[in-house]
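Student: sequence-free structure coming up:
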């Protein structure tokens, strides 16, 4: 024990001595700012051994280091166009230590007198390559910036290789600098070489999945220009299918025949049958629990069955779906979904059964849409009245999203639009037509800020009495994801007794500004406004503002918002807390 304490004390003394000795020599740089200053500071590192553990400075090493400083400064400034800098080094010694004061006169930066960028080989007239040549970022008269040059050069080569010219290189790549004249000449020539194409594709490791099913995930076809970018898209498609744990590609241009490169895709399937559970809490729903069962390869055809049980204080739901993939692409499918739902918020009670058949396909890279027909049988109590309704509800929907990070996005968008309608001649209790939409826009701002804009809209057009419209097709506002500061679905038109009964239309908007704190935390300020209503001539927007603390974890976000009602005679404050963990 005594030996351990002694060793620890010795280590502490050595660390303290090292820290003190490091402080005995300081380097101060004058005459520069911004990135040139940062680069010079990074280049001027004290050599090891110059300051001994006892704090004594090796005078010989110090003098040698001092003499080399002008050359180090010159080299560090050249990437920013300064080739004629002058540097003086002054050594100042005091009882506090030694200071190397480096005074730099960077001089006038070198400017570009001529730029010659050319393409040779079979890809000379490729439109994308010629566009990069025309938009080459360094022009005559610009300051010579090495990082800009290197990035433009790398972009040109990358574009060529992603267009199938895998042997693309630069037989000529030079910058001639004339220091006395203060000018530079750039000459860059890209040689494309022959173009390669995708050849035959072979899948290995997943014999239970039909070959035609697997080919849906390919982002290329035989005969397309070979592109590593498309290989990466294919890898992402296969991973996102939630069917494969590992995806590896084997491609070698040495095996190419007539410039066609064969592709071998090695797959390691995930378990076909799986159960996942999740827990969470929301001010709207209270504590909630979820169980999901999936079988992603029914009858070895890639068909999927999924069922889901949701239980919370105010919502009970059980749903099952059978999904048949289309041979067109991996985002096209036909699904049959049966669900049972019981909702008991403060404003109403609803029990419903629905059966929906829908056909969907992908539109572009980030959008999905299709047609559906839904049979809805609902019994509900609202405003003291109990009603039953049956609807045959056809419709169309379009939705999509794109974010830069799934755990903590900094920019992106999300939207969903649905048009649905029915009439009594279809066997429905009531006729109506509705247009419903939700949308989020997320912007990245300077200072680690993000701006989130949210909207929800709903419009109903009908001729029959509104009291027969199922409560799940009426519009309400208020809650964690609506106008905060108000309880869940507590806003909307009221009956003669003052009970909220839901409205024909909905308008809602929100602005939220968040400042990132560290990697996982954020503080936010927000403003919400919206309401449900029956007539455009009688709209009263409920408003709220507040602050929030957000934590972003890998298993789900944690959000704590405190909202206060605005422009109301007796404003109330409400806490909204949302947490979700999925295993």
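Tutor: Okay, I see it. If you're wondering where the values come from, they're calculated on a predicted model, not measured in any experiment.
Student: Please count neighbours and contacts with C-alpha atoms only from this point.
Tutor: OK.
Student: Please, where are all the strands along the stretch 151-300 of the chain?
Tutor: Taking DSSP state E, counting those that start in this stretch, the strands of the stretch 151-300 of the chain run over residues 169-178, 183-191, 197-204, 244-250, 260-269, 273-282, 286-298.
Student: Put this next to the first one:
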């Protein structure tokens, strides 16, 4: 006959007298609590764990600065097992009376290390917390590594606690050792010319070795889109005279040519089809090429761009050559525009700059008039963008200012100067609420608007300007009533958006503005509401707007897709 095992004892454990952080740490160390539901728990074991409880509680309180607690423990037999109760008086805290940190070695005057010592997370008068102390030590050593002191160590480290006086003293010596430098950067790749590859390096040979620069370089090279694989390896084991060589392992792009095909619809352009071709690496000089063909109801485009990285920082500087042909029609206007341009562009994460020269030839019909315009147009553009996320912006601001013009007799057939200012801001005042504002202003110095082709005149109305109105339906009108555009433009918009469910949101908005041939500000206004659906590349927006300044307040539907800024 098998022997029946003893039934397991059940233990209820309560701890009182301390705040949440201390209570949590006590339960994490209290053995009788951790084994309270063990199937092997017997009466003798319960009593032994109860005797051990006081030491467990002391060991839980000491790291948080309480070395002299008074603990009262009671173990009682109850109907279904045992009840263990511990009343804790944590006692006075141990406070830090002294923090002495000394720098030694080649980094004794390093600004980053001196600042870190000044900001050490434990100060005189603080309650001793050993976790904060340990994290502070690790941060100092890790920072020294990051500054190139790879032999850094704490040869002297002491935390002295006086239990009788409830005081503690911290004494640390950080010996940085010698500083390591960047050595030669090598790669056996045949993808880019070595002189171009070296211009992407965020460091120079002989500069202090910082491991973070290796991660930065890896991100830079991936963003070029030239490589399918990027591995950046510092080799401290091969250091000579404290110079650490760096090795790059780079692989060719899997597909140098990318193709895109798409169908879409926007209320400004109508239904459209689009074909894109992009060559991400045309040659070892890092040149790129791409072409686009778009066929739409009201806007046909064919374009070709050729990009070349230039100057000392090819991450941000490039020369762009472009040719394009555009065939557009709206309202009472048709235009056929051929352009050929070259520009120098600077595009950093925040600031943008561009200057260029463009040859434009445009045939057009506007209302009852026709024209043929040839212009040589120099341009200058500056701007910035600051946002937490470009595609899913919670808070951000974007602005740009552009100038272009032409000189009669210098290829151009008219004298003119044009300036445009654009801006957009997004703020999130409350969770799930966004306030979005945008504005544009433009002005042209020219003798007559009839001297300029439609592509350089100002119009408003449509999906991205004043909703409730047709695309480019607002502007100066000729005697026949045809909209011919204007020399001046002002547009503003305010939108309030509310997330209602996951990727879905609703919005209400006001748009206003005008495009005129004089300085009158007779604003056209549209108000409405819409729904939004968030995708990885931006939002799908469907809006219904009313042109409230028109007599019959007509309604229009607007459909757009894109990022927030």
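Tutor: That came in fine, so what should we check first? Note that the structure is predicted; figures quoted are calculated from it, not measured.
Student: Tabulate the strands of the stretch 151-300 of structure 1 (a markdown table), appending mean neighbour count and distance to residue 497 of structure 1.
Tutor: Below are the strands of the stretch 151-300 of structure 1 laid out as a markdown table (neighbours: other Cα atoms under 10 Å; distance: least, Cα to Cα, whole Å):
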| stretch | mean neighbour count | distance to residue 497 of structure 1 |
| --- | --- | --- |
| strand 169-178 | 14 | 79 |
| strand 183-191 | 19 | 79 |
| strand 197-204 | 17 | 66 |
| strand 244-250 | 14 | 57 |
| strand 260-269 | 18 | 59 |
| strand 273-282 | 15 | 29 |
| strand 286-298 | 18 | 27 |
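Student: for the ones you listed, which one sits closest to residue 528 of structure 1?
Tutor: Closest to residue 528 of structure 1 of the strands of the stretch 151-300 of structure 1 is strand 273-282 (Cα to Cα; 18.2 Å).
Student: And the contacts of that closest one?
Tutor: Applying Cα atoms under 8 Å, 6 or more residues apart in numbering, the external contacts of strand 273-282 of structure 1 come out as 287-296, 480, 576-583.
Student: now the angle between strand 286-298 and it, please.
Tutor: Between strand 273-282 of structure 1 and strand 286-298, the angle comes out at 160 degrees (axes from the mean of the first three to the mean of the last three Cα atoms, to 10 degrees).
Student: Could you report the neighbour count for the equivalent of residue 216 of structure 1 over in structure 2?
Tutor: Residue correspondence to structure 2 (TM-score structural alignment): residue 216 of structure 1 is matched to residue 199. By other Cα atoms under 10 Å, the residues close to residue 199 of structure 2 number 16.
Student: show me the contacts for residue 199 of structure 2.
Tutor: Under the criterion of Cα under 8 Å, 6+ apart, the neighbours of residue 199 of structure 2 are 312-314.
Student: I'd like to know how far residue 233 of structure 1 sits from residue 497 of structure 1.
Tutor: 58 Å (Cα to Cα, to the nearest Å).
Student: need the longest helix for structure 1.
Tutor: What stands out as the longest helix in structure 1, according to DSSP state H, is helix 2-22.
Student: Counting by contacts, list what the helix or strand following that helix packs against.
Tutor: Of the helices and strands lying after helix 2-22 of structure 1 in sequence (DSSP states H and E), the nearest is strand 25-30. Packing partners of strand 25-30 of structure 1 (3 or more Cα pairs under 8 Å, 6 or more residues apart in numbering; DSSP states H and E): strand 97-105.
Student: could you check the angle strand 25-30 makes with the strand it packs on?
Tutor: Going by the same axes, to 10 degrees, strand 97-105 of structure 1 makes 20 degrees with strand 25-30.
Student: Need the counterpart of residue 104 of structure 2 in structure 1.
Tutor: Residue 104 of structure 2 maps onto residue 120 in structure 1, by TM-score structural alignment.
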